[in-house]
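>>> Sequence and predicted structure below; questions after.
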Amino acid sequence: MSLRPPLSLIGRLLRRSPPPAGEPPPQDAASWFGTSAAWDDLPAAPEAGTESEPPAPGASLPPFVRIYRVFIGARMALALVLLSAQLLSYALGNQPIWAALILSLVYAAQTLSIWLLPAPAEAQPRVGAKGTATPLRRRSWLATIGVDVVTLSLFYAMSPASGVNYPLLLALPVLMAGVMTPRLPALGVAAIVTLVLLGVALWGGDRSGQTSTLLTQAGLLGTGFFAIAVLAGELAERLASAGLSARGSMELARQQAQLNRLVIDEMQDGVLVVDRQGRVRAANPSARRLLAAEGMARAAPFQLRGVADWEPLVRSVEQAFIDGRWPAGGREVTLPLRAAQDSIGLRELRLRVRFTQRRDAQGPEDLCVLFIEDMRSIYARARQDKLAAMGRMSAGIAHEIRNPLAAIAQANALLDEDVSTPTQRKLTQMVSANVDRLKRIVDDVLDAAPGVRSDPGLIAVGQQVSIICEDWLRAAEMPAELRRTGAGGALMSTMGSAAARLAGRFDAEHLRRVLVNLLDNAWRHSSQTAGAIEVRLESRHRRGEGRDPREYLVLSVFNDGEVIPEHVERSLFEPFFSTRSRGAGLGLYICRELCERYGANIEYRQHGAQERRRNEFVVAMPAFPLLTAP
């Protein structure tokens, strides 16, 4: 079954409209492997039953147009030679043949005008009988061939016995007809020329008495002209078929290139084409996003060397070129991407490398193709697989635990009423504290479990953050002199003026849950001195490819504790992971689930050693005008 119809359909779907005249193509229209102009410039195959449009000025001429121009040039050269021969004969003192001289002048003028003057509008290229572009319509090329046949026949008739072999010159219109016309008209032209030769032979034979000789020569020449017409037509058909085949192949190649470009541009994995000098020849949008802390890296070509954040990647590429091989499962590389305000976000990437040329191959240069995967995405897929199986089970278990917990709490309350010794009261208090802890764990599991999610509406995030921070300071376990915001207090608060005028789509109680959890963790792992924690609310713009900049509210919680080790950072947001023996390991997991529920994002960033507060947890949520908030 042929693949051409579906590929043609795909090609038409993928074909983009050209930019206005005088404007460069947009950057987005460029292929992931450089510009696509090389493919877009290829001529598209004509639709069945339609005529191809005239070529644009300056465009390359089709093969048959070039052949036609060669014929026109040959006609002009022949006319000049005939005219020069007549003039030279007159200059040498021979008696001129005025009819031949006038005919030479007229023929030279006619061929020169066709060579110099542009073709009229009706003579522009169209799809001809041979299936390819022919330069003239039927009446135009018939007139051109007819002029040649008549003119050269008159020359032969006027001086059949001269030293000039005029019959061979008649091969020019026969050859032109064989190449430029269908088989039947070409044979017709050969027949007309043969009749002319036979007629002149009969006329000349009567005068010279060599009728049989002249007829034999004319017959042989006529047979040769028929052979020329047939062979030229066959070669022209083959040329037309080869041209159509090449044109179809180029169209399929262009369609395949556009299809490959679409697939690669839509890939979730990044694709880079890098040479030995660290120069990126091509990069798809996913790779550009992975190489940038925010937004996208610049479009290819660009240099990997010289950018501090990309040094681990450069070293890996150089080592790959030196070794000439790469682990089949890939290799993990960590990029310390610096975002705004010199914050550092460690982005773990898995690299898989394929070489386009072996080390011992001969060629101008070596290229390697890098397939880049974000380890966060890999971890997220694995986490989703694990949580999908655990979610419903945990929710069911939590519901079943509630009933026994309620019975234990009631029984403990009854026992507490009848206790008479401090030891017994201490035991009932211990039971009550652990029952409350189990209730909190059950509530956390139920909050994180999938369920019906309603639209929370918009809230003034800046106002809510201020209230939550004040409430947290009053409830936190810390010295009384640190229970304030600002200088001398445990908490430093910074709110941008633009952020104060924006709202976010988040449930107020869930935002309190997230922020209180982050503040508890920040205080627990900080130096617990004045200024150990900072809460910052800002508005930032993030630009995505092909989209306008989107404004986000960025809520950051800093603390001055020790930086989180890499092996701990990987599991920060995993359920039931905790560095404390009495921790449930659900705090940050609940924070992430609540943030994702409202379209927000939470992540950990690490700052340089020169900063006091090196640990930062960031919550970014889409921002909306505060006027629309209730």
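All right, it came through fine.
>>> C-alpha from now on. contacts and neighbour counts both.
Noted.
>>> roughly how far apart are His567 and Ser377?
Computed as Cα to Cα, to the nearest Å, the His567 to Ser377 distance reads 17 Å.
>>> Quick check on those two: which one has the bigger neighbour count.
Shown here are His567 and Ser377; by other Cα atoms under 10 Å, Ser377 has more neighbours (14 against 8).
>>> in a strand, that's where that one is, yeah?
No. Counting by DSSP: H, G, I helix; E, B strand; the rest coil, Ser377 is not part of a strand but helix.
>>> Next, work out how far apart it and Leu290 are.
Distance of Ser377 to Leu290, computed by Cα to Cα: 11 Å.
>>> so who does the nearest residue to Ser578 once chain neighbours are set aside touch?
Nearest residue to Ser578, sequence neighbours excluded (Cα to Cα, 6 or more residues apart in numbering): Gly585, at 4.4 Å. Neighbouring residues of Gly585 by Cα atoms under 8 Å, 6 or more residues apart in numbering: Glu574, Pro575, Phe576, Phe577, Ser578.
>>> another structure for you, compare them:
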Amino acid sequence: MVRPQETIRVELEEYLWRALQVFNVYRLLVATAFLLFEQAGLTPRVLGTANPELYSWVVALYFSFAILMIALLVKRYPGYKSSVAMQISLDIIAIVAIIYASGEVNNGLGVLLAVSVGVSSLLIGNSKALAVPAAATIALFAQVFYSHYIDGLDSQFTNSGLLGTSFFIISYLSLTLAKRLYYTEKTVLESKADLASMEAVNQDIIQTLKSGLIVLDESLNIQMLNDAAWRELNMPSAPKMQPLKAISREIYLATKQWLAKPLTDSMLIKLASRNIELQLSFRKLGADEHNLILIFLEDTTKLTQQAQQLKLTSLGRLTASIAHEIRNPLGAISHAAQLLNESEGITENDKDLCAMITRHSLRMNTIIENVLNLSQSRPPQQESIYLESIITQVKKELLQHHDPQPEIDVLIKPQDIQVLFDRSQLQQIINNLCQNGLRYSLENTGTASLHIYAAYHSPSGQAYLDIIDRGKGVKEQYKDKIFEPFFTTSNSGTGLGLYLARELCQSNGANLSYIPLPSEGGSCFRIEFGQ
């Protein structure tokens, strides 16, 4: 990872190279203007009057140098400091040579030299830049000296002195400005680097949150979401900047409801695509019409599992404390009924009453044992299980021990469906549901039959298992009660089978639900496994 200081240094160098490229563009434009004026015969009278041939050569070489510098700057050769020194040196030589070829210092060409001096101070940015006006002044005086003593022209030392003085003033002002610009730019880049670092930290915190987070704009378009929210929304492709309505209609409707009546900041919804419940928490960022909306997503599955474990623990404490007190007198009642049934002189009516006492005593004992088994159930030992193997095992046991011989159709599509579950608990759940289904099919049709179907939901990829019987189905008024403890419509049932099956499913992160089949008749119990 690049350190912030290193990043700042690299960006500052990038700005300096760009400034050097702009300066070379200026040089190319000046050289091109000189060249075009000469070729078109429009050269002003002050240019090249003293030595036209030298003027032509210098202009051509100056233009060629500007072209060459384009290629060198693209490759950034031979380095920034060397490039600056080379350009400034050749600028001084070329412009002084053009001044010499034009015959006078006060012909206005000194302005070009002043520009080069000022820009060089900005590009160098430290006290070394003062060497540039010194070199320009020396070159200018050397040109005047040569013109006066060798060519016999009029002395122009005063003008050269004034121009050299202006070079130092321009260089000093440019250097002061360069330092301020440098520190300003450095401060901006440091602030930018700090903001980028903070943004990276915030992004890392947001992405590692266990709760899902969605950020919406005022139009309810998704601006950002973390990995947890992406998974909760069934991993949509390219969700950013898409309308929330297109990604999750349930969350969209909940958000609209909250915006219309923000009486509470939380809401519980069910995602039909994954059959899970989500706790939504809403927050607003900003106080105007351009504010953002934060939505926190919390999957209640784990909370349900934790609550289930606490409930089972509490139930275990309760049943452990009262089981002994109930089973002792219950055993005494059952034993007394057996003795009474075996006594002499008992009538048939009394024997029937004794049998009733024994039968209901056994039923109460079964209920106590079921409650004890439920309360003392261990935490699930989840493992990856192929549904085909465990369904095949349950089917084999049912065919061996059920009388009459049942008809069980199994369809698993695809055959390699894997789920994360406690093996013994899943076998217990499937066996319980199959036993119920075979019994009700036999009562309704005279044939013990079942259809078992397993597949994946599309597009969520969530595995599910359907156990379908041919019974009469569950009456409408009982649909909301069949998973309650001790609720039963059978004279021989305890009312704990479906309750226990659902509790075990929830402990493993799955869900057991009832699906009526009014057109076909019968019932369908569906296990939807967690992802």
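In hand now; what should we look at? Keep in mind it's a predicted model, so treat the numbers as computed, not measured.
>>> on that earlier part again, checking my notes, the residue nearest to Ser578 of the first structure in a strand, right?
No. Assigned with three-state DSSP, Gly585 of the first structure falls outside any strand and is coil.
>>> roughly how far apart are it and Asp148 of the first structure?
Applying Cα to Cα to Gly585 of the first structure and Asp148 of the first structure gives a distance of 97 Å.
>>> neighbour-wise, which of the contacts of Gly585 of the first structure leads?
Glu574 (20 neighbours).
>>> Can you mark which positions in stretch 236-249 of the first structure are buried?
Buried residues in stretch 236-249 of the first structure, counted by 16 or more other Cα atoms under 10 Å: Ala236, Glu237, Leu239, Ala240, Gly243, Leu244, Arg247, Gly248.
>>> Run through the residues that contact the most centrally placed residue in the second structure.
Geometric centre of the second structure, nearest residue: Asn226, 3.3 Å, by Cα atoms, centre = their mean. By Cα under 8 Å, 6+ apart, Asn226 of the second structure lies in contact with Ile206, Gln207, Thr208, Leu209, Gly212, Leu213, Ile214.
>>> Go ahead and confirm Ile88 of the second structure touches Val115.
No. Using Cα atoms under 8 Å, Ile88 of the second structure is not in contact with Val115, being 10.6 Å away.
>>> Looking at those two, which is more packed in?
Ile88 (20 against 13).
>>> Quick check: chain neighbours aside, which residue is closest to the counterpart of that one in the first structure?
Aligning on TM-score structural alignment places Ile88 of the second structure opposite Ile145 in the first structure. Nearest residue to Ile145 of the first structure, sequence neighbours excluded (Cα to Cα, 6+ apart): Pro173, at 5.5 Å.
>>> show me the contacts for whatever residue of the second structure lines up with the one you found.
Here Pro173 of the first structure is matched to Ser116 in the second structure, going by TM-score structural alignment. Taking Cα under 8 Å, 6+ apart, we find Ser116 of the second structure in contact with Ile88, Asp91, Ile92.
>>> same thing with Ile368 of the second structure?
Ala323.
>>> For it, identify the helix or strand it belongs to.
Secondary structure from DSSP states H and E places Ile368 of the second structure in helix 348-375.
>>> Can you give me the buried ones in that helix?
For helix 348-375 of the second structure, by 16+ other Cα under 10 Å, it's 351, 354-355, 357-358, 361, 364-365, 367-368, 370-372, 374-375.
>>> do the same with stretch 426-437 of the second structure
Quick answer for stretch 426-437 of the second structure (16+ other Cα under 10 Å): Leu426, Gln428, Ile429, Ile430, Asn431, Leu433, Cys434, Gly437.
>>> SS state for Ile468 of the second structure?
strand.
>>> pretty sure it contacts Ile527?
No. Between Ile468 of the second structure and Ile527 there is no contact under Cα under 8 Å: 11.6 Å.
>>> If you count surrounding residues, which of those two has more?
Ile468 (27 against 22).
>>> That one and Phe421 of the second structure, how far apart?
Ile468 of the second structure is 21 Å from Phe421 of the second structure, by Cα to Cα.
>>> go on, Leu181 of the second structure?
Counting by Cα to Cα - Leu181 of the second structure and Phe421 of the second structure are separated by 66 Å.
>>> Please, where are all the helices along the second structure?
Counting by DSSP state H, the second structure has helices at residues 4-40, 52-75, 80-102, 110-124, 131-149, 157-207, 227-232, 244-247, 249-260, 300-342, 348-375, 387-401, 423-445, 497-507.
>>> now for those, which one comes closest to Ser219 of the second structure?
helix 244-247 (9.2 Å; Cα to Cα).
>>> Could you find the counterpart of Ile170 of the second structure in the first structure?
Match for Ile170 of the second structure (TM-score structural alignment): Phe225.
>>> In this structure its match contacts Ile192, no?
No. At 10.3 Å, Phe225 of the first structure does not count as touching Ile192 under the criterion of Cα under 8 Å.
>>> How far does stretch 93-113 of the second structure stretch from one end to the other?
10 Å.
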